[in-house]
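Peer 1: I'll drop the sequence and a predicted model, then ask my questions.
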Amino acid sequence: MGMKDQMQQKAHQAKEKAQQAGRQGQQAGRQGQQAGRQGQQAQPGRKQRDEQAERMHRDEQDRFNQDYDA
């Protein structure tokens, strides 16, 4: 096998390896998106709970401020 053939073979192998890595990356990206969607569906009331907790915290802070401002 000549030098030219070896170089072509190595280039071909590198190209195949890069394509395979690209496919694996795309597949992992799709799996991540699916997991994200499932997480959002599993916690539909989370935003409402966060807003309620924030509102309670503000109310508590307001009461504290009123107690010490007077």
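Peer 2: Received the coordinates, thanks.
Peer 1: all contacts plus neighbour counts: C-alpha atoms, from now on.
Peer 2: OK.
Peer 1: Packing partners of the helix or strand in which residue 67 is found?
Peer 2: Using DSSP states H and E, residue 67 maps to helix 46-69. With contacts defined as 3 or more Cα pairs under 8 Å, 6 or more residues apart in numbering; DSSP states H and E, helix 46-69 has no helix or strand neighbours.
Peer 1: ok, and here's another one to check against it:
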Amino acid sequence: MLKSYEAIYENGEMKWLLDRPSLVHSARVVVTVLEETLLPTTKRRTFPTELAGTVQILGDIVSPIVAEEDWECLK
């Protein structure tokens, strides 16, 4: 099975953008070089450092803090 990974090649080094190949010791690769105008110009967003230690998670991240019966939704 073939998998695709995005990386930027700068100064002889690969910088992986999202996920990187895992458990691969040796592989044959195909490299496509994009023109600089096609490269993304925005950097990845990061969490603001000035908010570190001030954010509080209320409830479970996966399930809502409010009971489903209390939702005001149209059915």
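Peer 2: Arrived safely, thanks for sending. Everything numeric in this text was worked out from a predicted model, so none of it was measured.
Peer 1: Now the TM-score, please.
Peer 2: The TM-score (TM-score structural alignment, normalised by the length of structure 1) is 0.23; 30 aligned residues with a Cα RMSD of 3.7 Å.
Peer 1: Centre of the chain to the helix holding residue 67 of structure 1, how far?
Peer 2: 30 Å (Cα atoms, centre = their mean, to the nearest Å).
Peer 1: tell me which residues in it are buried?
Peer 2: Within helix 46-69 of structure 1, no residue counts as buried by 16 or more other Cα atoms under 10 Å.
Peer 1: Looking at structure 1, which helix is longest?
Peer 2: Ranked by residue count, the top helix of structure 1 under DSSP state H comes out as helix 3-42.
Peer 1: just the angle between that helix and helix 46-69, please?
Peer 2: 60 degrees (axes from the mean of the first three to the mean of the last three Cα atoms, to 10 degrees).
Peer 1: elements contacting helix 3-42 of structure 1?
Peer 2: Against helix 3-42 of structure 1 (3+ Cα pairs under 8 Å, 6+ apart) you get no helix or strand.
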